[in-house]
Structures are given as C-alpha cells and as structure tokens.
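Novice: Pasting the sequence and the predicted model now:
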Amino acid sequence: MDGYGYTLAAAIAPMLRAEREKAALTQTQLARRAATTQQHVSLLEAGRLAPTTAVLDRLFDALDLQLSVTVEPRDADLDAGIDSAAVDDLACDLRIAHRMTKRFETEVPFVIDGQLAAAALGVPIKVRRTDLAFAESDGEQVAHWLRELPNVRRWCDTWHDFAPIDRDPRKPGPPHYWTPWGELYVRLLPTLPPPIHVVVEDERYPIRPLADVEADYPQIARIIRRARERAASRAP
C-alpha cells in the first residue's frame, strides 16, 4: 500500500461536498451528525483522505442518503487524473516542502518523495500531500523536528483521524501528519539515494529518483504506466 487511497478519495470528495452544501450544512454540523470531526470532513472533501466504509455510511446517513456502486472501464480514473493534473501548482507544492524542512535546527539530508517527486520529474499527477524521505540514521533528528513543528497531529488508525499523539515516525503507526502547511508523510530509508536536483523558481530541490518512487508507490506506478501508454498511442 502506498497510502494515497487516490481513486476512492478523488471520487468521494466532490460528491460529499455537493450533498452537504445542498443540505445547507456546515462541515462542523455534518461532522457532529456523523460522529466525526470537522477536520475529517474537510480532508474528505479535499480528496486528501481515503474514507472507510463505516465513515461513509455515517456521513451519507446524516444527509439522508445512501451510496450506490457502479463500475467503469479500467484506468478511467487514471485518465481523469492525468487530464486534470495541475502542473502549474508544482512551484507552490515545492515551496511547502521547503517551508517545512527549513525549520530543521541543523541540516538533515532528505529527498522529496511520492507524488510531489513524480510531479517534479514530469509525471502528470495531482499532488495531495508532501512526502519526505530521510535516512534511518537521522531518525532522532527527524523525530525532534516533527515534535517542534507547530500544531502538528499524527494519523491515528484507531480514531480514523489526526490526533495529538507521539510524532516520532519510528514509533508504531502511520508516519502521516497534519500540519499548518497541509498533509505530510515521512519515510525513513536504510540509506538515502543520490537525489536528482530540480530547479524551480531559482530554488534547488532534492528529488528521489523516479525509478525508486515507482517501485515503492504502486498507485504512482499505475499513473506512470498509463501516461506512457497514452503517449505511445499518440506517437506517429
């Protein structure tokens, strides 16, 4: 699992928001009716969180609705995502990663990983969070950095929400965080690969090689495969 929940999250987000607004409810009001939090509803409506069936049942029941299931051609979700990928947001997404990492008290090597790495290397993909990879040997410094970042919460599988629990990525639980700059996912690798440096708006960013990203993130690998198939089909 690569932790993105891309397809379900992308499909549910606009539907949930439209139905909530049609019912004239705020996110907080819907959250109370569904026994969850406003932050959880906000994440779902932004397409940044893959919902569980239990949460979906409660949310739509609170709207006097129920979900139905349909099927569509294979890779239809990938085609829709590729067609709507916002390349012009790349500089903004990279600046968010820069704002996070410049808060290290001492310089700690890292590479930008996941969707943001793929986008920086030309993959037509929507960036829904910031993924950063560090060396396992720097785990203590990374844990200290996460504890010092203001207003950060860590994902709790038990509560199905972000919570004020231990931020140390070496401790059990998903290293998935909510920060004032958006979502953050931290990966500790045995060794950091030599980065590919990408320059955007005069800022130099260390990017994890695309082959490594493709190997570790199955959903991103699907998007890359589909983008290559589409490019090949259009070749003369």
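Specialist: Structure received.

Novice: make it CA atoms for all contacts and neighbour counts henceforth
Specialist: Noted.

Novice: how many other residues sit next to the closest residue to residue 196 other than its chain neighbours?
Specialist: Excluding the flanking residues, the one nearest residue 196 by CA to CA, 6 or more residues apart in numbering is residue 207, at 5.0 Å. Residues within reach of residue 207, counting by other CA atoms under 10 Å, total 25.

Novice: tell me the contacts of residue 207?
Specialist: 111-113, 117, 120, 195-198 (CA atoms under 8 Å, 6 or more residues apart in numbering).

Novice: second one coming, line it up with the first:
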Amino acid sequence: MPSTRLVTLLGTVLRQERQRRELTQRQLAGLAEVSQAAVARIERGERAPSVPVLERLFTAMDVQVVVAVEPLDAHLDARIDELAARPIGERIDELGLNETLDRLTDFPQVLTGSTAALLQGAPVPVDAVEIALRWKDSKRFTAWLEVNYGQRWNARWGEFGGVWLEPEEPGEHRWSTRYGEIRATMCDELPETIEVRHGGRDYQVVPLVELELAEPRAADLLRRYRARHRAVQS
C-alpha cells in the first residue's frame, strides 16, 4: 500500500521519539509487545498501524498521540510563516552550519539544496547541511566521515547505520556525523555558484533560480510562500 502523508508523519514521530530515548527498534518492540519488523515498517511509512498498536508503542515511551484537524497543508503555511519571521543568522546557528563548514576542509564543496536557499533568504525548512561534491573527491569524503563518526542512512531500517559509508555504494547520499546530518549531491564537476555573506562570513551557494529548477520541494514551498505573501499584501 502506498504511504500517505499521515502514515509517513506517524512513522517519523515514532522514530524521533524512540531515538530521543536512545531506544533501538528491538527494545521499543519489546516494551510494546510488538515485533521489531512491525516497528521498522511503521517508521518507514510502509505500514499504517492500528490504533491499539500505535497506543502501545507511544505509551511504552510515556507519551500519547493527540489528534486534531486543520485546513489542508496548514502546517506548511504555519512553518513557512515562522521561518520567514526568523533572522537568517539565527537559523544558520541552529543548523550548526558554520561549525560543519569549518571542518569540511579536506575537499572542495559548495552549498546546495535547502541550505543554499536558506542563505538566499528563502523560508524553507532545513534539517541538514546540503552540499554538492565531486565524485573524484568521494574517497576523501569517506575518510572524513570515518574520522567524524559518520553513519549512512539505511532506508531498509529507517535509521542511520548498518550500511557502507562510501558514496559509491547504493543508497541515499545522507549521513549523520558528530556535527549533524549531511546530505550530498554527487557530481562530476561542481555547479556554478554565487557568493552570499552573513555575519561576516562568505558562502558559496548554488543560485536560487537554479535550485528552483532542480529542487522540486523547495520550488513548491517558495511558490506557496510567494502566493501567501501576495495574498497578505493585497
């Protein structure tokens, strides 16, 4: 069965709450008296859990699910409005961007994706540092990951770990590190960039117009923000 937004959201919240308590899927399954495979499928959004199973899983972590209704995609409008009102410098600090960049010195890279959009003033959610790097630098990137406790995203398990670090290996180009999550776009040559400056620091970023062509999610959010902004002004 294809995953719905609600099923995906429930799986994400379940995984976040479990990881916040430093529980493995197997440990949570034992506490809730369900199978580890069921927990994994729910977290990946592959299974719509029954209400009793959902209650047992969250009760095992001393929390409960609260149900409410809202206008369709109201969460996006609220999130965009909240981000648009926050200073860019505050969002840079929250992401830990400068700390990460200060340590990504072993190979050339540029900022792309939602990270680049943030630095150009776009009110899009950013939950990982996104970089573009060359395939010929992949071994140096792997060495950096090994030193900095890198773990690659495991789509099968719905969490980090248990798969090879190397970008050449199949899988999403997404890693957790001691400095936070990094997502990479692998390319033969680095894309053209522009320079933006915040807080006395220069950043090389992929231009917003290029991101809107290559990043459908960011483009959709930007269109939504512009439409909402026009409606408020009119």
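Specialist: Everything's here; your move. Note that the coordinates shown come from a computational prediction; the quantities given were computed from them, not determined experimentally.

Novice: ok, back up a step: could you find the counterpart of the residue nearest to residue 196 of the first structure in the second structure?
Specialist: Aligned by TM-score structural alignment, residue 207 of the first structure pairs with residue 205 of the second structure.

Novice: Give me the distance between its match and residue 135 of the second structure.
Specialist: Distance of residue 205 of the second structure to residue 135 of the second structure, computed by CA to CA, to the nearest Å: 19 Å.

Novice: Tell me which residues touch the residue nearest in space to the middle of the first structure, please.
Specialist: Note on the first structure: the residue nearest the mean C-alpha position is residue 129, at 3.3 Å, using CA atoms, centre = their mean. Counting by CA under 8 Å, 6+ apart, residue 129 of the first structure makes contact with 48, 115-116, 182-185.

Novice: Pipe these into CSV and attach neighbour count and distance to residue 71 of the first structure per row.
Specialist: Formatted as CSV, these follow (neighbours: other CA atoms under 10 Å; distance: CA to CA, whole Å):
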residue, neighbour count, distance to residue 71 of the first structure
48, 21, 22
115, 24, 26
116, 25, 29
182, 16, 32
183, 19, 30
184, 20, 32
185, 20, 31
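
Novice: which of these does the second structure keep?
Specialist: Checking those against the second structure (both residues aligned by TM-score structural alignment, their matches' CA atoms under 8 Å), the contacts still present are 116, 182-185.

Novice: how about the residues you listed in a markdown table, adding secondary structure and distance to residue 211 of the first structure?
Specialist: Formatted as a markdown table, those follow (DSSP: H, G, I helix; E, B strand; the rest coil; distance: CA to CA, whole Å):
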| residue | secondary structure | distance to residue 211 of the first structure |
| --- | --- | --- |
| 116 | helix | 14 |
| 182 | strand | 26 |
| 183 | strand | 24 |
| 184 | strand | 22 |
| 185 | strand | 19 |
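
Novice: Which stretches in the second structure count as helices?
Specialist: 5-20, 25-32, 36-43, 51-59, 74-84, 88-95, 97-103, 113-119, 138-147, 208-214, 216-233 (DSSP state H).
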